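In: Structure, please.
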Amino acid sequence: MSPQMLPQTEMLRDEAEGLDLRPDPDILVRLLDAQKAALNGLDNCIEDLSSGAAILAETIRNNGRIYYVAAGSSGLMGLADGAELPGTYGLSPESIAICMAGGVPTSAEMPGHTEDDAETAKVATAKIKPGDSVIAISASGSTPYPVGFVQHARAAGARIICIANNKDALLFEHADCAIFLDTPPEMIAGSTRMGAATAQKVALNMMSTLMGIRLGHVHDGMMVNVIADNRKLRQRAEGIVQNITGASDRAASEALDQASGNLKQAVLLAAGATDLTQAKQLLDSAGGHLRPALAQI
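Out: Coordinates of the predicted model:
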């Protein structure tokens, strides 16, 4: 294929000429500059990320499931984002599915041929139902596994969010929300685990964080629906109760115990709710959002 016909993710980068002849610090500076330049690819997709976050929030509100679908490095970016959501925002683990070509790797072996397996992608869509949503990620935008997956998922009634680093991505033809990350060619041509994947990870983090905010799980930059299942997170939860209510260390700890670790309920108890029943009622009336629930006390 002539250079003019190559997709953007496969092109050679001008600054890479003679790269292997340069001193180590110079190489590293160029690699870092390329990573920074990749993030500029998010500048023009803020509205699309907002639309994607709205789809995700609606999915969770309606007890749907979010599917992260990709191969290779893009799959690892999806895994890194999706696997953290239950712990960070208190989502049910069943509400998140990671569908990666060849399966989630358990070692350093990640075969490349699995990304071409569209038939396995079809099988992976068997449980998709209307009300679910799919985040399909592909640097090239033409990887058979995510493309095949979204075709069948769309037919099953799922909402489709597609993220790709090539403008004319085949994936976008099946998208309800198309997110084009305009990243420049890689310093190592075609090594999309670098700049393209960096932009993908940031885009996913931004979109899922906005989803968490719209679900009411963030209050003044604090994760108020976190699952405090280790010592560090228990201390963070106690600190959040104190920051919001001004409660003492002891009162914050007692409120968390009384709420069985439910942070929003603990905040309301420490803020003056008469008992756990009232705290739950206040949250229910506020749609799970802490700020309007606090305003009722």
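In: make it CA atoms for all contacts and neighbour counts henceforth
Out: Noted.
In: How far does the longest helix seen in the chain sit from its chain's centre?
Out: In the chain, taking DSSP state H as the definition, the longest helix is helix 195-214. Relative to the centre of its chain, helix 195-214 is centred 5 Å away, using Cα atoms, centre = their mean, to the nearest Å.
In: Mind listing what's buried along it?
Out: 195-201, 203-214 (16 or more other Cα atoms under 10 Å).
In: What is it packed up against?
Out: helix 24-39, helix 46-61, helix 72-82 (3 or more Cα pairs under 8 Å, 6 or more residues apart in numbering; DSSP states H and E).
In: Try it again at 6 Å.
Out: Secondary-structure packing of helix 195-214 (3 or more Cα pairs under 6 Å, 6 or more residues apart in numbering; DSSP states H and E): helix 24-39, helix 46-61.
In: Contacts for whichever helix or strand comes after the last one next, please.
Out: Per DSSP states H and E, helix 46-61 leads on to strand 66-70 as the next helix or strand towards the C-terminus. Contacts of strand 66-70 with the rest of the structure, by Cα atoms under 6 Å, 6 or more residues apart in numbering, involve 78, 96-100, 132-137, 146.
In: so where do the strands sit in this protein?
Out: Counting by DSSP state E, the chain has strands at residues 66-70, 96-100, 133-138, 159-164, 177-180, 218-219, 222-223.
In: Mind putting the ones you listed into CSV with mean neighbour count and distance to Ala54?
Out: Formatted as CSV, the strands of the chain follow (neighbours: other Cα atoms under 10 Å; distance: least, Cα to Cα, whole Å):
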stretch, mean neighbour count, distance to Ala54
strand 66-70, 27, 12
strand 96-100, 22, 16
strand 133-138, 28, 11
strand 159-164, 27, 11
strand 177-180, 24, 10
strand 218-219, 19, 15
strand 222-223, 18, 19
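In: Let me have those in JSON lines, adding distance to Ala293 as columns.
Out: Below are those laid out as JSON lines (distance: least, Cα to Cα, whole Å):
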{"stretch": "strand 66-70", "distance to Ala293": "28"}
{"stretch": "strand 96-100", "distance to Ala293": "27"}
{"stretch": "strand 133-138", "distance to Ala293": "29"}
{"stretch": "strand 159-164", "distance to Ala293": "31"}
{"stretch": "strand 177-180", "distance to Ala293": "33"}
{"stretch": "strand 218-219", "distance to Ala293": "12"}
{"stretch": "strand 222-223", "distance to Ala293": "16"}
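In: before we go on, could you also do this sequence so I can check it against the first one:
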Amino acid sequence: MFEKLTTEKRNSRTKNLDMMTTKEILTVMNQEDKTVPLAIEEELAAIENAVETVIKSFENEGRLIYVGAGTSGRLGILDAVECTPTFGSPPEMIQAFIAGGSKAIIKAVEGAEDDNELGMLDVKALSLTENDTVIGIAASGRTPYVIGALQYANKQGANTISISCNKNSEIGKISNIKIEVETGPEVLTGSTRLKAGTAQKLILNMISTAAMIGIGKVYENLMVDVQATNMKLIERSKRIIIEATGVDYETAEIFYLKANNNVKAAIVMILLNCSYEEARERLNKANGFVRKAIY
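Out: The predicted model follows:
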């Protein structure tokens, strides 16, 4: 089985990796990494389908669930966790599970990824519905933990999507939508935290960001639903208001406070010269889309 996986094959360009200079190692790694976006380009249609599916889930109050093991699981967690501060989404809206549980985030839990039932049990606890979308992530495309989660999700009528770095993957065969980016042999044989991991990270970025744009979390190219939980993000919020409206810093600060730290409301208040109450009403009618609220 493994000999058929391109992610497990030896890279002919790096068979003398242990004899290369540091510069040579870095150069070949850089050259190999450049191939990843081109490989992803071949799967843009599938990624588009995935984004549209996630948007529909969100519009119907469904959730996005990432499931993976090892590097794949950690990348899912990274994407899920960062959506809350970036887009102001509730933590339960995008969740992630890793084989072996939270302890596997910082330390490998041997054997957990081989447990099909464990994957099933992890997502079973979510009480999945047809409005949810489960994305299974596995570079090899054959991780039992991920397969178990996807199989259970299918039984519950949830939407299923797979992300793998090999064609004709096992998880692709059981998913509604399959994203199979063939990143090829790694610089270090079998180390899929390299090109395969990079591909997965880029795809997850694309899916979550495009889906959030699709439900009104962005105005122009500004993260207007940013959750200001620290000084840096408070200042970023004010800068977003400035960029969106053209006002000076002092004015942005005044309206930010008048809008109860709601960036969207502050922008609408400034652009339409209206009250906070009217801004909120317009945003509610526009389902949170700033552009629709101001026209």
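In: With structure 2 overlaid, report how far the longest helix of structure 1 is off on average.
Out: Compared with structure 2 after fitting, helix 195-214 of structure 1 has a mean deviation of 0.8 Å; criterion: mean Cα distance after the TM-score superposition for structure 1.
In: which residue lines up with Leu12 of structure 1 in structure 2?
Out: Mapped onto structure 2 by TM-score structural alignment, Leu12 of structure 1 lines up with Arg10.
In: distance of that match from Asn230 of structure 2?
Out: To Asn230 of structure 2, Arg10 of structure 2 is 46 Å away according to Cα to Cα, to the nearest Å.
In: out of these two, which sits in the more crowded spot?
Out: The neighbour comparison of Arg10 of structure 2 against Asn230 (other Cα atoms under 10 Å) goes to Arg10, with 17 against 9.
In: Quick check: the match of Leu12 of structure 1 vs Met206 of structure 2, distance?
Out: On the measure of Cα to Cα, Arg10 of structure 2 and Met206 of structure 2 end up 29 Å apart.
In: Same question for Thr129 of structure 2.
Out: 24 Å.
In: Could you tell me how far stretch 85-104 of structure 1 lies from the centre of the chain?
Out: 10 Å.
In: now stretch 27-46 of structure 1
Out: Worked out by Cα atoms, centre = their mean, stretch 27-46 of structure 1 lies 19 Å from the chain centre.
In: Report the aligned residue range of structure 2 for that stretch.
Out: Under TM-score structural alignment, the match for stretch 27-46 of structure 1 is residues 25-44.
In: List the buried residues of that stretch.
Out: Ile25, Val28, Met29, Glu32, Asp33, Val36, Pro37, Ala39, Ile40, Glu43.
In: Name the surrounding residues that touch that stretch.
Out: Contacts for stretch 25-44 of structure 2 (Cα under 6 Å, 6+ apart): Val181.
In: mind checking which of the strands of structure 1 is nearest Glu58 of structure 1?
Out: strand 133-138 (9.3 Å; Cα to Cα).
In: The closest one packs against which elements?
Out: Against strand 133-138 of structure 1 (3+ Cα pairs under 6 Å, 6+ apart) you get strand 66-70, strand 159-164.
In: mind redoing it with 10 Å?
Out: helix 46-61, strand 66-70, helix 72-82, strand 96-100, helix 144-155, strand 159-164, strand 177-180, helix 195-214 (3 or more Cα pairs under 10 Å, 6 or more residues apart in numbering; DSSP states H and E).
In: Need the ones you listed in a markdown table (columns: distance to Met110 of structure 1).
Out: Formatted as a markdown table, these follow (distance: least, Cα to Cα, whole Å):
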| stretch | distance to Met110 of structure 1 |
| --- | --- |
| helix 46-61 | 28 |
| strand 66-70 | 13 |
| helix 72-82 | 7 |
| strand 96-100 | 11 |
| helix 144-155 | 15 |
| strand 159-164 | 21 |
| strand 177-180 | 26 |
| helix 195-214 | 16 |
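In: Compile the helices and strands packed on helix 195-214 of structure 1 into JSON lines and extend it with columns for distance to Val224 of structure 1.
Out: Below are those laid out as JSON lines (distance: least, Cα to Cα, whole Å):
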{"stretch": "helix 24-39", "distance to Val224 of structure 1": "29"}
{"stretch": "helix 46-61", "distance to Val224 of structure 1": "16"}
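In: Of those, which is nearest His113 of structure 1?
Out: helix 24-39 (26.6 Å).
In: tell me, what residue is most central in structure 2?
Out: Leu204 (3.3 Å; Cα atoms, centre = their mean).
In: quick one on the thing from earlier: of the helices and strands packed on helix 195-214 of structure 1, which approaches Gly72 of structure 1 most closely?
Out: Closest among these, once you apply Cα to Cα, is helix 24-39, at 18.6 Å.
In: so who does the corresponding residue of structure 1 for Ile161 of structure 2 touch?
Out: Aligned counterpart of Ile161 of structure 2 in structure 1: Ile161 (TM-score structural alignment). Contact partners of Ile161 of structure 1, counting by Cα atoms under 10 Å, 6 or more residues apart in numbering, are 48-49, 51-53, 55-56, 67-68, 133-137, 150, 171-172, 174-179.
In: do the same with Gln151 of structure 1
Out: Ala121, Lys122, Thr125, Ala158, Ile160, Leu171, Glu173, His174, Ala175.
In: hmm, back to that, doesn't Lys4 make contact with the match of Leu12 of structure 1?
Out: No - taking Cα atoms under 10 Å as the definition, Arg10 of structure 2 is not a contact partner of Lys4, at 11.6 Å.
In: Surely Ala50 of structure 2 and Asn159 touch.
Out: Yes - under the criterion of Cα under 10 Å, Ala50 of structure 2 makes contact with Asn159 at 9.5 Å.
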